[in-house]
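[1] sequence? don't have it. structure:
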């Protein structure tokens, strides 16, 4: 695992939409994570970790 991925995982824990944006760009994944984070923070964080780790 390289240092950029580790930094992105740390960002996913605190700012989930930013981590998804950095991993995938602006698209359906980022919008979904933004909605999940606004409604409930924890599902947004889990989805961001999923996106970052499967990238």
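    Yes, it's here. The structure presented is a predicted model; accordingly, all values stated were derived computationally and were not measured.

[2] switch to C-alpha atoms for all contacts and neighbour counts from now on
    Will do.

[3] you'd agree residue 33 is up against residue 49?
    No: Residue 33 lies out of contact with residue 49 (CA atoms under 8 Å); the separation is 10.4 Å.

[4] Which residues are in contact with each of the two?
    Counting by CA atoms under 8 Å, 6 or more residues apart in numbering, the common neighbours of residue 33 and residue 49 are residue 16.

[5] the more surrounded of the two?
    Ranked by neighbour count (other CA atoms under 10 Å), residue 33 and residue 49 place residue 33 first, with 25 against 21.

[6] And here is the other one:
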């Protein structure tokens, strides 16, 4: 089911980038930014939309593996995208660097 939804999301984003961003991030800053970028030029809207989708799926896979990122992705304002859509009820471990003694 995950692969089919990702393929459909990509096809929708190719046709109209703001709908792809809305499907992942919801109605918020990322959606409005993408609408503006699409109006300014079709290519910038696509680049932004695919970046949002990439960050969402990357963070979703990391969250399933039990890792959450401490920092938000640059240029992404949606909490849902930055967490990969996983709500995390204290069951996920933060990504840590080298262990200190």
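    Everything's here; your move. Note that this is a predicted model, so its numbers are computed, not measured.

[7] how far away is residue 9 of structure 1 from residue 1 of structure 1?
    With distances taken as CA to CA, to the nearest Å, residue 9 of structure 1 is found 11 Å from residue 1 of structure 1.

[8] who's more crowded, these two?
    For residue 9 of structure 1 versus residue 1, neighbours defined as other CA under 10 Å are more numerous around residue 9 (22 against 5).

[9] What's the match for the more buried one in structure 2?
    Counting by TM-score structural alignment, residue 9 of structure 1 corresponds to residue 10 in structure 2.

[10] Please identify the helix or strand for the most centrally placed residue in structure 1.
    The centroid of structure 1 falls nearest to residue 48 when counting by CA atoms, centre = their mean (2.7 Å). Assigned by DSSP states H and E, residue 48 of structure 1 belongs to helix 41-54.

[11] Could I get the full set of helices for structure 2?
    Secondary structure of structure 2 (DSSP state H): helices at 2-15, 17-25, 29-40, 42-64, 79-83.

[12] Redo those helices as JSON lines? Include distance to residue 93 of structure 2.
    Converted to JSON lines, the helices of structure 2 look like this (distance: least, CA to CA, whole Å):
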{"stretch": "helix 2-15", "distance to residue 93 of structure 2": "24"}
{"stretch": "helix 17-25", "distance to residue 93 of structure 2": "23"}
{"stretch": "helix 29-40", "distance to residue 93 of structure 2": "27"}
{"stretch": "helix 42-64", "distance to residue 93 of structure 2": "9"}
{"stretch": "helix 79-83", "distance to residue 93 of structure 2": "13"}
